[in-house]
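# The following block contains a protein sequence and its predicted model.
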Amino acid sequence: MQRLEQLKSWLTSLYPQTDIVVEFAAADADFRRYFRAQFPDGSTRIVMDAPPEKMDTDPYVKVREIFSVVNVPQIIARDREQGFMLLEDLGRITLLAALQHDQRPLVQRHLLLEAVDTLVVLQQASQPGVLPEYDEALLRRELSLFPEWYCARELGKPLNFAQRQLWDAGCEKLLAAILPQSKVYVHRDFIVRNLMLTPGKPGVLDFQDAVYGPISYDLVSLLRDAFIEWEEDFVLDIAIRYWEKARAAGLPVPESVDDFYRDFEWMGVQRHLKVAGIFARLYHRDGKEKYRAEIPRFIKYLKRTTRRYQELSPFYQLLLQLVGKDDTDAELQSSYPVLSVKG
């Protein structure tokens, strides 16, 4: 409550003698909160509340400038010391809400392809040395969240020696395939909850953790989501359309769509392991329960991909030991052949 009063006082200092109505708008998985400020003329602004002892808003400001080639909110005012920022309001409708509201395949495809177009534009602006590298050390730190928080804390099953060997073998195979991917700007959370339905082109939010890394990462974020799921053939269709658009735009995707989809799936394994660990940590460390129920969806994603590729079988065997077989495994047995990476 004290932070909210500080926020209102800051707004008053910016707009003295103005009757501004402030209402809660959204909260992130971290410590940031967002409020919508409505002005007497009916216009609105978004106020970011990022407690300075817990959050640094400098990355947001830096990345917003880099990502200005797409529709990101304008920064109207900022108080770095207090951790407040006044932003352009990109509206109330997330892409997730729009997709959940109208589930007709043609509508879903249209909305996702608009997001794909935005992603291609963002990736075209990529330059090395501008954003932090999504390097092996960072990829490994993210992977470590899975055994630490999902296995040990969520399941109560710390990995034993044999399971740790499976884990290490899977990680080595995975990283050996991910690290050679071409690099571009990576939003790092390019999900439908962070895209806004706005006139013209989607608005892009929550970009402050952007890095320079594997080209398939953001597409995986978009199509293997925590809160909405599509059939495999639909995901494949959108992925192929992205690949076609990326090639036409001169982006460094593989020449073969089969190779690209393999990269997409393997990148997904890294992200799914990370997100399962993050969601478990949010519950067990931070007391945030809303993400916990979505962990099984990522386990399903993981089983699907790690069974498909022989090189990733250590992960699949580990998952069977940790969570056992379920309906997903019967589906996989009949629908997904075991594949091997070429080359």
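Yep, it's here.

# Every contact and neighbour count from this point should use C-alpha atoms.
Will do.

# For residue 97, list the residues it contacts.
Counting by C-alpha atoms under 8 Å, 6 or more residues apart in numbering, residue 97 touches residue 193.

# From the contact counts, what lies against the biggest helix by length in the chain?
Counting by DSSP state H, the longest helix found in the chain is helix 257-284. Applying 3 or more C-alpha pairs under 8 Å, 6 or more residues apart in numbering; DSSP states H and E, one finds that helix 257-284 contacts helix 136-143, helix 145, helix 161-178, helix 217-223, helix 232-248, helix 295-308.

# what angle do it and helix 161-178 make?
Per axes from the mean of the first three to the mean of the last three C-alpha atoms, to 10 degrees, the angle that helix 257-284 makes with helix 161-178 is 130 degrees.

# Helix 257-284: how far from the chain's middle?
10 Å (C-alpha atoms, centre = their mean, to the nearest Å).

# next one: stretch 196-207
With C-alpha atoms, centre = their mean, you get 15 Å for stretch 196-207.

# Now tell me what touches it from outside.
For stretch 196-207, using C-alpha under 8 Å, 6+ apart, the contacting residues are 60, 63-64, 70-73, 90-95, 98, 114-115, 118, 187-189, 194-195.

# can you pull the buried residues of it?
196-198, 201-207 (16 or more other C-alpha atoms under 10 Å).

# Ok, stretch 119-137 next?
119-124, 126, 131, 133-134.

# what do you get for stretch 229-237?
residue 235.

# neighbouring contacts of it?
Contacts for stretch 229-237 (C-alpha under 8 Å, 6+ apart): 223, 261.

# How far off centre is that stretch?
A distance of 18 Å separates the centroid of the chain from that of stretch 229-237, by C-alpha atoms, centre = their mean.

# All the strands of the stretch 1-150 of the chain, residue numbers only.
With DSSP state E, counting those that start in this stretch applied, the stretch 1-150 of the chain shows strands at 21-27, 33-38, 44-49, 75-79, 84-88, listed in chain order.

# any chance of the ones you listed in a markdown table, with mean neighbour count too?
Below are those laid out as a markdown table (neighbours: other C-alpha atoms under 10 Å):
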| stretch | mean neighbour count |
| --- | --- |
| strand 21-27 | 14 |
| strand 33-38 | 19 |
| strand 44-49 | 22 |
| strand 75-79 | 14 |
| strand 84-88 | 21 |
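
# Let me have those strands in TSV, adding distance to residue 288 as columns.
Output for the strands of the stretch 1-150 of the chain, formatted as TSV (distance: least, C-alpha to C-alpha, whole Å):
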stretch	distance to residue 288
strand 21-27	11
strand 33-38	14
strand 44-49	18
strand 75-79	28
strand 84-88	23
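
# Comparison target below:
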Amino acid sequence: MFMRNLNLRLLKNNIIEKIETGGSTREFYRCKYRNKIAILVIDPDIKKYLRVHKHLLNGHINVPRLYWTDKAKAALLEDLGTISLYVIFRKQPELFYHRKAIDMLVSMQKKCSSKFPIAERYDRPHIKWEQKYFKKHFLFQYGQVEQTAIDKTKDEFAELTDQVLRSIQDHDGFFMHRDFQSQNIFVKNNKIRIIDFQSARIGPLTYDLSSLLRDPYADLTISQERQLLDHYFKKIKPQKIPLSYDQLIAMYRLTCIQRNMQALGAYANLALNKGKKHFLKYIPRGRQLLMQGLKECNFERLLEIVQRSRGAEVKRRF
């Protein structure tokens, strides 16, 4: 139901609380209007959010209902509550809702990959941006690795970029949420609901899968990860994507490296530059997952430089 005769000033007068979110620079408030609790979002780039929101709705994807927007910088959205996949898995580390999240991912990739309204793609410039972000904030700023040592890994980062692009070249035309992790997946009325999709673009088949299964917020075991990979492969089979299981795993491992680099760069930046110190607690697990991926793909020099970064030592699982 779209609410008319609303304005931002009126909504601000009915705010209940400010919601402290993860890494977002947007502002979120829980407010009450006409006996309805809803989420007020303040975002200078709200038009992009609205375009992706409409696209997902057209694909019958479960996203928050839109009650009102000024089409400039604000929107009033359905309140999905506080039960995220992150909360559920911490209480009971079973895979029921992870499987449902994978089903939703497959549905998004099937229904929302064509006629996507945003021009950005996951391409060489974006891969290099993720690596630069990781080197600047995690290796140099958080890890205190010397810049000269980082510069000496230039060829290894270039090789990683080339390997990622080669692995995804026939499978890079899919809807990509870009932050498909447990804190952006909610459960309401036993249904998976998706938030924080404003950075979506067209990209590789496995990037969102990497975000979900090697998520520093949710400590999946290696056995659980394998079960979910098997579930994903089974779900995409009816689409007749020309991809073997071994090809899926090879592409998945490379996008895991990229995803964990991006996540570690974000955690370090948010903690050290944005005052969000609680992100520091996710760095050891993210670092462990990155080292696992680098070892799997034989990037020995990159593994060495990550091991040199300071911070809490992690217990390796490989």
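Arrived safely, thanks for sending. Since this is a predicted model, take the numbers as computed values, not measurements.

# State the TM-score obtained for the two superposed chains.
After superposition, the two chains reach a TM-score of 0.87 (TM-score structural alignment, normalised by the length of structure 2), with 306 aligned residues with a C-alpha RMSD of 2.5 Å.

# Helix, strand, or coil at the spatially most central residue of structure 1?
For structure 1, the residue nearest the mean C-alpha position is residue 189 (2.4 Å; C-alpha atoms, centre = their mean). Three-state call for residue 189 of structure 1 (DSSP: H, G, I helix; E, B strand; the rest coil): coil.

# aligned partner of it in structure 2?
In structure 2, the residue matched to residue 189 of structure 1 (TM-score structural alignment) is residue 179.

# What of residue 119 of structure 1?
Per TM-score structural alignment, residue 119 of structure 1 is aligned with residue 105.

# For residue 264 of structure 2, see how far away the nearest residue to residue 147 of structure 2 once chain neighbours are set aside is.
Nearest non-adjacent residue to residue 147 of structure 2, counting by C-alpha to C-alpha, 6 or more residues apart in numbering: residue 140, 6.6 Å away. Taking C-alpha to C-alpha, to the nearest Å as the measure, residue 140 of structure 2 falls 12 Å from residue 264 of structure 2.

# One more: residue 29 of structure 2?
Counting by C-alpha to C-alpha, the gap from residue 29 of structure 2 to residue 264 of structure 2 is 27 Å.

# Looking for the alignment partner of residue 148 of structure 1 in structure 2.
Using TM-score structural alignment, residue 148 of structure 1 sits opposite residue 136 in structure 2.

# list the contacts for residue 80 of structure 2?
Contact partners of residue 80 of structure 2, counting by C-alpha under 8 Å, 6+ apart, are 64, 186-188, 193.

# let's go with 10 Å and repeat that
37-39, 63-65, 186-189, 193-195 (C-alpha atoms under 10 Å, 6 or more residues apart in numbering).

# Distance-wise, check it relative to residue 65 of structure 2.
The value you get for residue 80 of structure 2 to residue 65 of structure 2, if C-alpha to C-alpha is used, is 9 Å.

# what touches both of these two?
residue 38.

# who's more crowded, residue 140 and residue 264 of structure 2?
The neighbour count for residue 140 of structure 2 versus residue 264, taken as other C-alpha atoms under 10 Å, is higher for residue 264 (28 against 17).

# Can you find the partner of that one in structure 1?
By TM-score structural alignment, residue 264 of structure 2 lines up with residue 276.

# do you know how far its match is from residue 12 of structure 1?
With C-alpha to C-alpha as the criterion, residue 276 of structure 1 and residue 12 of structure 1 are 42 Å apart.

# With residue 265 of structure 1 instead?
From residue 265 of structure 1 to residue 12 of structure 1 the distance is 50 Å (C-alpha to C-alpha).

# Pick out whichever of these two has more residues nearby.
More crowded of residue 265 of structure 1 and residue 12, by other C-alpha under 10 Å: residue 265, with 23 against 14.

# can you list the buried residues of stretch 119-137 of structure 1 in TSV and add distance to residue 6 of structure 1?
What follows is the buried residues of stretch 119-137 of structure 1, written out as TSV (distance: C-alpha to C-alpha, whole Å):
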residue	distance to residue 6 of structure 1
119	36
120	40
121	38
122	35
123	38
124	40
126	38
131	32
133	36
134	36
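
# Show me those that map onto helices.
Using DSSP H, these in helices are 119-124.

# which among these gets closest to residue 227 of structure 1?
Distance to residue 227 of structure 1, by C-alpha to C-alpha, is smallest for residue 119 among these, at 19.8 Å.

# I figured that closest one hits residue 221, correct?
No - using C-alpha atoms under 10 Å, residue 119 of structure 1 makes no contact with residue 221, being 11.2 Å away.

# Kindly indicate whether residue 157 of structure 1 is helix, strand or coil.
coil.

# what's the counterpart of it in structure 2?
Residue 157 of structure 1 maps onto residue 145 in structure 2, by TM-score structural alignment.

# got the contact list for its match?
Contacts of residue 145 of structure 2 (C-alpha under 10 Å, 6+ apart): 135-136, 138-139, 305-306, 308-310.

# Same check on residue 68 of structure 1?
74, 122, 125, 204.

# switch to 7 Å and redo it
If you count contacts by C-alpha atoms under 7 Å, 6 or more residues apart in numbering, residue 68 of structure 1 has none.

# count of residues packed around residue 268 of structure 1?
25.

# so how far is residue 303 of structure 1 from the residue nearest to it when sequence neighbours are not counted?
Distance criterion C-alpha to C-alpha, 6+ apart; nearest residue to residue 268 of structure 1, sequence neighbours excluded, is residue 220 at 5.7 Å. According to C-alpha to C-alpha, residue 220 of structure 1 and residue 303 of structure 1 sit 16 Å apart.

# repeat for residue 134 of structure 1
Using C-alpha to C-alpha, one gets 25 Å for the distance from residue 134 of structure 1 to residue 303 of structure 1.

# Same question for residue 122 of structure 1.
31 Å.

# ok, residue 293 of structure 1 - contacts?
The contact partners of residue 293 of structure 1, by C-alpha under 7 Å, 6+ apart, come to none.

# For it, which three-state class applies?
Going by three-state DSSP: residue 293 of structure 1 is helix.

# That one matches what in structure 2?
Checking with TM-score structural alignment, residue 293 of structure 1 has residue 281 as its match.

# I'd like to know how far its match sits from residue 103 of structure 2.
In terms of C-alpha to C-alpha, residue 281 of structure 2 sits 30 Å off from residue 103 of structure 2.

# and if you look at residue 205 of structure 2?
14 Å.

# And these two? Which one has more around it.
Taking neighbours as other C-alpha under 10 Å, residue 205 of structure 2 and residue 103 compare with residue 205 leading, 23 against 17.
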